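In: return atomic coordinates for the entry below.
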Amino acid sequence: MRENIPVTMMTQHPDSAQEYVPIQKESEEAIESLKAIPDGLGLEEIMIDFEGKLTPYHQTAQIVIGLIQNGMTPGKEVFVTPRVANANEETAFRQIMAFLSITETIVSAKEYNDIQPIIEVILPMVSSADELIEVKKRIDSVAKLAEKEFKMKKNKDLLQIIPLIEEVPELLNIDSIIYQFVTKLRDNDYPVDYLRFMLGRSDPALSYGNVSAVLANRVALSKAYKIAEPLDINIYPIFGGGALPFRGHVTLENIYNVLETYPGLKTITIQSGLRYDQPRTKLNELIKILNNELPNSKAHFYSETEYQQLYNYVGIFTANYLDAFFEIIPEVAELSDYMPKQRDRLARKSGVGYARDIARPEEIAKLVNIESIKNRLNKLNTDKKFALPRAITFTASLYSVGLPPVFIGTGRGLNEIKNKWGKSGLNEFLNNYPSLKADLKFASKFVNFKNINRFFNQKAVDYIEEDINFCCDFFDLDICRDKNIIKSDIYHMLMDSSLGVLFHLQKASDFSRPKEVELLENWLKEMGSIRGSLG
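Out: Next up, the predicted model:
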């Protein structure tokens, strides 16, 4: 039975506007974050990121040995949990190299104590149980090599896998993935009495829209807790959320909304934007709240009828989001390449990098039981080819031109629900997204109608203005009352200036103007600092 479930997980996401953290400083960063207050932040877990990132082979050992030398016990008091590459998206070689790094770290730590310092790994972009079993067997192969070469104690169950579910169709079918994974583990004589899994919040929002991501996470939590009962396992969900609303809105001001929206969470990520772009006093208070609240968080269970209605909602918001998404994504993808690089990640377009996959609305259509919604989803053209930006740069790019992405598809989706089911249907929907008004209210401060019109084509502008106007009507947001007034605060002045430089750079068609690129990056960072996170 797993004990000492971490409440807070520090990550290496590149979402901080104020702080560029090179790989040479990430070990020190991890140690300082896991140290107890007042010397550190008092976080309980570090996710070392090998996915899409230039993390050096030796970083796991540096962090583990550094924690031990600073009086902490990895694997018991604090936890080191690498996120390895998905072999289907990067290469099996990169994944195996991460496992070798972890194994070497386990062997090296034996010089200090007999506690295994790394006990779990996170596998991203999980789509099936078979994929998880394949990784489990790959870990076994590495363990056998370590037994032979390093005389490491034989261990058939060296590392547990934390599946990271990052797409809406997989989140909606998480019970099937969990059931098959656990039963196949047992069929292969692996003991299973608990399962930690991670819910993606940013990537489902990028591919399917903010509202669909929220509802899919709620469905996933309910289904996971339900399937845990017949499997006789304890589950411990991890929420991978950032500071801005489109990526989870994990901030001190909004934390009780997060806890209400996602009941049953046991761990929440504390990403770079939250650590570097928010006041330390606020972060300390947030951590205190999580330590008090998460251990007692209880799941909410839906009925089959409620699941079906949630699928219909997801279908509506996905369709409305993608209508606008396909109109804006070429410009946003290009703009994302100018976003400041705050960690040493693999390039979006390179021989060893990868981009996110386009949405699969036809998979949502299979769950919808209203023919008009089903047909609309199936007719969406997803054959368009582009290398999607990562969720952080996507979010940062849209904020930088005055379009917080939480609005995209939301207003039209709300209006469609009202037209289909009336006020009672709208209220039922809002009960399933209790923090929507708070998310929109925060984001509304950064809307700039003038720049939206400057940057996007007319069809995109029509969708976006509809979305924002309907949101204004439903939640009495004040942004529409002065939409024609030129905002003169520092944020909007920086936005206007940034767009001017960007248009000039685009005419040059490259990055051959280093002074202008540097100026643009500085202004983009300043805007990120004002809103509390780069993306």
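In: okay, CA-based contacts and neighbour counts for the rest of this
Out: Fine.
In: what's the end-to-end length of stretch 500-514?
Out: Its start and end residues considered, stretch 500-514 measures 16 Å (C-alpha to C-alpha, to the nearest Å).
In: and what of stretch 398-414?
Out: In stretch 398-414, first residue to last residue: 21 Å (C-alpha to C-alpha).
In: can you check stretch 452-459 too?
Out: Between the opening and closing residues of stretch 452-459 we find a distance of 12 Å, counting by C-alpha to C-alpha.
In: other residues contacting that stretch?
Out: The set of residues that contact stretch 452-459 without belonging to it, under C-alpha atoms under 8 Å, 6 or more residues apart in numbering, is 327, 328, 331, 401, 402, 403, 461.
In: mind checking which of those residues are in helices?
Out: Cross-referencing the contacts of stretch 452-459 against helices under DSSP state H gives 327, 328, 331, 461.
In: what residues does the residue lying closest to residue 241 once chain neighbours are set aside make contact with?
Out: Among residues not flanking residue 241 along the chain, residue 248 sits closest, at 4.5 Å (C-alpha to C-alpha, 6 or more residues apart in numbering). With contacts taken as C-alpha under 8 Å, 6+ apart, residue 248 has the following neighbours: 201, 202, 240, 241, 242, 258.
In: what two of the ones in helices among the contacts of stretch 452-459 are the furthest from one another?
Out: Using C-alpha to C-alpha, the two most remote members of the ones in helices among the contacts of stretch 452-459 are 331 and 461, lying 12.9 Å apart.
In: more neighbours: those two, which one.
Out: residue 461 (19 against 14; other C-alpha atoms under 10 Å).
In: so what's that one up against?
Out: With contacts defined as C-alpha under 8 Å, 6+ apart, residue 461 is in contact with 452, 453.
In: sorry, back to before: for the contacts of stretch 452-459, which one is nearest residue 116?
Out: Closest approach between those and residue 116, by C-alpha to C-alpha: residue 403, at 46.9 Å.
In: what's the burial count for the closest one?
Out: By the other C-alpha under 10 Å criterion, the neighbourhood of residue 403 contains 23 residues.
In: what about residue 64, which SS state?
Out: At residue 64 the chain is in helix, as set by DSSP: H, G, I helix; E, B strand; the rest coil.
In: does it touch residue 107 like I think?
Out: No: in terms of C-alpha atoms under 8 Å, residue 64 does not count as a neighbour of residue 107; the distance is 11.3 Å.
In: so these two - more neighbours on which side?
Out: Of the pair residue 64 and residue 107, residue 64 is the one with more neighbours under other C-alpha under 10 Å, namely 28 against 18.
In: relative to residue 344, how far out is that one?
Out: Separation of residue 64 from residue 344 (C-alpha to C-alpha): 21 Å.
In: for the comparison step, fold the sequence that follows:
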Amino acid sequence: MDHVPTTMCTQHPDNARVPTWSRDEVIQGDDEVHEAYLAYSLYGCREVMWDFEGKDVDIYVIRKLLTRYPEYFRDHVIGRDIYLTLRLPNPWAETAERKLFSQALELIPTAYDIAREFYGDDNINGVFQVILPLTSRAEELIFTYRYYERVVAGKAFLELLPGVRVMDVLGSVRPSTIDVIPLIEDLNSMLGISRIIIGYWKAIRPKYLRVFIARSDPAMNYGLIPAVLMAKIALSKALNLGRELELEVYPIIGVGPTPFRGHLTPYNVDNVVKEYPCVRTFTVQSAFRYDYPENEVINAVARLNNRSPSTECPIQDHELLMGVIGRYVDHYQREIEGLANAINLVSNYVPRRRARKLHIGLFGYSRGFRGVVLPRAITFVATLYSLGIPPEILGASVINELSDREYTALSETYINMRHDLEAAAKYVCHECLDMITRFSKVFGVGGEVIDMVRRDVKAIEELGIRAGPSDYESRKHELLAQLLINSLVEGRKDDAARYMTEMAIIRRSIG
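Out: Model (predicted):
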């Protein structure tokens, strides 16, 4: 397992504070190259995700890293000691950007040539792993593997002139193959993860397989509790299947800083590790790195790096948990459908931290369900927190409907449920719910959905969890949320944006 990193620094735009080295509030361009260097050298992450999904990307990243920071990279060999892993756009889901799929893969042989020249070693594959988001079928993984093998690397053998092959002019193309990592994000794919793994294994026979389980988008689409249960079921299935196939499976989980997105912060590492003991690699996102004291971040990453993952993620009674998921999803999605107008209105004032492209219309894919278009997960979470409706509580009234067996299974499976709900519940703003009802024409939210939210709040309180501010910072957050709503009613857009940022700084994360 030593060759598989335990921490993966990512470019998620969830940081409330702007790092001191960034030349702008929006991190982009050469600043992202410097950021990757700091991820390795300062914070101690052994892997960096270089993200082609929905954003402009520097394709010369390997050259810039090795030429700008040669002393560090001579001692820390990229592709052997530390890793750069590409997240591709999914050409089946992101049709407007599907040509970037091939552009990203073409970076790999160039990285090999640069690393070979820098290290003087033919056996260093600078980049050799790619992540395919929104994976739903084995065929998508097989296509990605074979596209690289036969199109990117295989073109070296094409004869374009009599007796002249591509490699005779451009040189050989290495590596000849890559590792493809499925990123599983939706309910059907998580429950069908065995089908995806088996299909890929039969076609490719990889030596090992890294499987990436999402937490943010499942939470946005299905609710907090279903997202945790889905992730655990998928992890359990993947590891059990790996044992059956005699295939080493190394799970990755994409955890953000808020409880809704996974609750991985420098102060909550032990709880998250306890929740997901079988996970090999945890994502260390931007808010984790930039919204906490630097020494605390470095120590937390070191603790993640030095842990020994379990080989099992046992789950009790899948069928019982599936019943909980089904009821929760239906209730949660009805609430989000009713809140969608307010979410989309307020999302316009969330501060931007990365130069991401829009995920609607011609510029990519949108996130949503039941015909409702929603912003991306980080913005979605920020919006609801800023309205005094932490998304963690939505759907919680379903807990009152569970049988004793169902509640026991839920509590034993989601071991940090109470802790996560307590962390979120202090951002509930009762007055904000009254204000949204009072100004329903502005926010486009009916009284029925606010009543559903109130029932969720009551359910949380019946668990013995205080819903509302509990300290100075959360009381300040409550006042800012009320000011935000007033500023939107009065059309004071600049004030609204400022209040959003101030609340994010209190939460130590945008979303």
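In: picking up where we left off before, what lines up with the residue nearest to residue 241 of structure 1 in structure 2?
Out: Here residue 248 of structure 1 is matched to residue 262 in structure 2, going by TM-score structural alignment.
In: how about residue 532 of structure 1?
Out: Using TM-score structural alignment as the criterion, the counterpart of residue 532 of structure 1 in structure 2 is residue 508.
In: what's the burial count for its match?
Out: Applying other C-alpha under 10 Å, I find that residue 508 of structure 2 has 21 neighbouring residues.
In: what's near enough to touch the nearest residue to it once chain neighbours are set aside?
Out: Spatially, and ignoring its direct neighbours in sequence, residue 508 of structure 2 is nearest to residue 291 (5.2 Å; C-alpha to C-alpha, 6+ apart). Going by C-alpha under 8 Å, 6+ apart, residue 291 of structure 2 touches 15, 16, 17, 505, 508, 509.
In: what about 7 Å?
Out: For residue 291 of structure 2, the residues meeting the contact criterion (C-alpha atoms under 7 Å, 6 or more residues apart in numbering) are 15, 16, 17, 508, 509.
In: same deal with residue 237 of structure 1?
Out: With contacts defined as C-alpha under 7 Å, 6+ apart, the neighbours of residue 237 of structure 1 are 196, 197, 198, 265, 266, 267.
In: tabulate those residues (TSV), appending distance to residue 431 of structure 1.
Out: Compiled in TSV, the contacts of residue 237 of structure 1 are given as follows (distance: C-alpha to C-alpha, whole Å):
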residue	distance to residue 431 of structure 1
196	27
197	25
198	24
265	18
266	22
267	23
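In: run these past structure 2 and keep the common ones.
Out: Of the contacts of residue 237 of structure 1, the contacts whose aligned counterparts also meet in structure 2 (both residues aligned by TM-score structural alignment, their matches' C-alpha atoms under 7 Å) are 196, 197, 198, 265, 266, 267.
In: out of those residues, name the ones that lie in strands.
Out: Counted as lying in strands by DSSP state E, out of those, are 196, 197, 198, 267.
In: so what does the residue nearest to residue 508 of structure 2 match up with in structure 1?
Out: So residue 291 of structure 2 corresponds to residue 277, using TM-score structural alignment.
In: measure its match to residue 300 of structure 1 for me?
Out: Taken as C-alpha to C-alpha, the spacing of residue 277 of structure 1 relative to residue 300 of structure 1 amounts to 33 Å.
In: same deal with residue 354 of structure 1?
Out: In terms of C-alpha to C-alpha, residue 354 of structure 1 sits 36 Å off from residue 300 of structure 1.
In: just give me the neighbour total for the spatially closest residue to residue 252 of structure 1 that is not a sequence neighbour.
Out: Using C-alpha to C-alpha, 6+ apart and skipping the chain neighbours, the partner closest in space to residue 252 of structure 1 is residue 286 (5.1 Å). Other residues near residue 286 of structure 1 number 20, with proximity taken as other C-alpha under 10 Å.
In: aligned against structure 2, show me the partner of residue 286 of structure 1.
Out: Counting by TM-score structural alignment, residue 286 of structure 1 lines up with residue 300 in structure 2.
In: surely that match touches residue 264?
Out: No: Residue 300 of structure 2 is beyond contact range of residue 264, at 10.0 Å (criterion: C-alpha atoms under 7 Å).
In: now the ones in helices among the contacts of stretch 452-459 of structure 1 as a markdown table including distance to residue 29 of structure 1?
Out: Putting these into a markdown table (distance: C-alpha to C-alpha, whole Å) gives the following:
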| residue | distance to residue 29 of structure 1 |
| --- | --- |
| 327 | 40 |
| 328 | 36 |
| 331 | 35 |
| 461 | 42 |
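In: report the buried residues of stretch 32-43 of structure 2.
Out: Using 16 or more other C-alpha atoms under 10 Å as the test for burial, stretch 32-43 of structure 2 gives 32, 33, 34, 35, 36, 37, 39, 40, 43.
In: residue 476 of structure 2 -> structure 1?
Out: The criterion is TM-score structural alignment: under it, residue 476 of structure 2 has residue 490 as its aligned partner in structure 1.
In: what about its match, how many residues nearby?
Out: Neighbours of residue 490 of structure 1 under the rule other C-alpha under 10 Å: 12.
In: and if you look at residue 234 of structure 1?
Out: Residue 234 of structure 1 is surrounded by 15 other residues when neighbours are defined as other C-alpha under 10 Å.
In: so what's the equivalent of it over in structure 2 up against?
Out: Under the alignment defined by TM-score structural alignment, residue 234 of structure 1 is paired with residue 248 of structure 2. Applying C-alpha under 7 Å, 6+ apart, one finds that residue 248 of structure 2 lies in contact with 208, 209, 242.
In: would you map the helices across the stretch 301-450 of structure 2?
Out: Listed from the start of the chain, the stretch 301-450 of structure 2 has helices (DSSP state H, counting those that start in this stretch) covering 318-346, 377-386, 404-413, 417-425, 430-438, 440-443, 447-462.
In: before we move on, what about the stretch 1-150 of structure 1?
Out: Assigned by DSSP H, counting those that start in this stretch, the helices in the stretch 1-150 of structure 1 fall at 26-34, 59-69, 92-109, 129-150.
In: could you dump those into JSON lines with distance to residue 505 of structure 1 added?
Out: As requested, the helices of the stretch 1-150 of structure 1 are arranged in JSON lines below (distance: least, C-alpha to C-alpha, whole Å):
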{"stretch": "helix 26-34", "distance to residue 505 of structure 1": "32"}
{"stretch": "helix 59-69", "distance to residue 505 of structure 1": "37"}
{"stretch": "helix 92-109", "distance to residue 505 of structure 1": "35"}
{"stretch": "helix 129-150", "distance to residue 505 of structure 1": "43"}
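In: re earlier: how far away is the match of residue 248 of structure 1 from residue 57 of structure 2?
Out: Distance from residue 262 of structure 2 to residue 57 of structure 2, counting by C-alpha to C-alpha: 26 Å.
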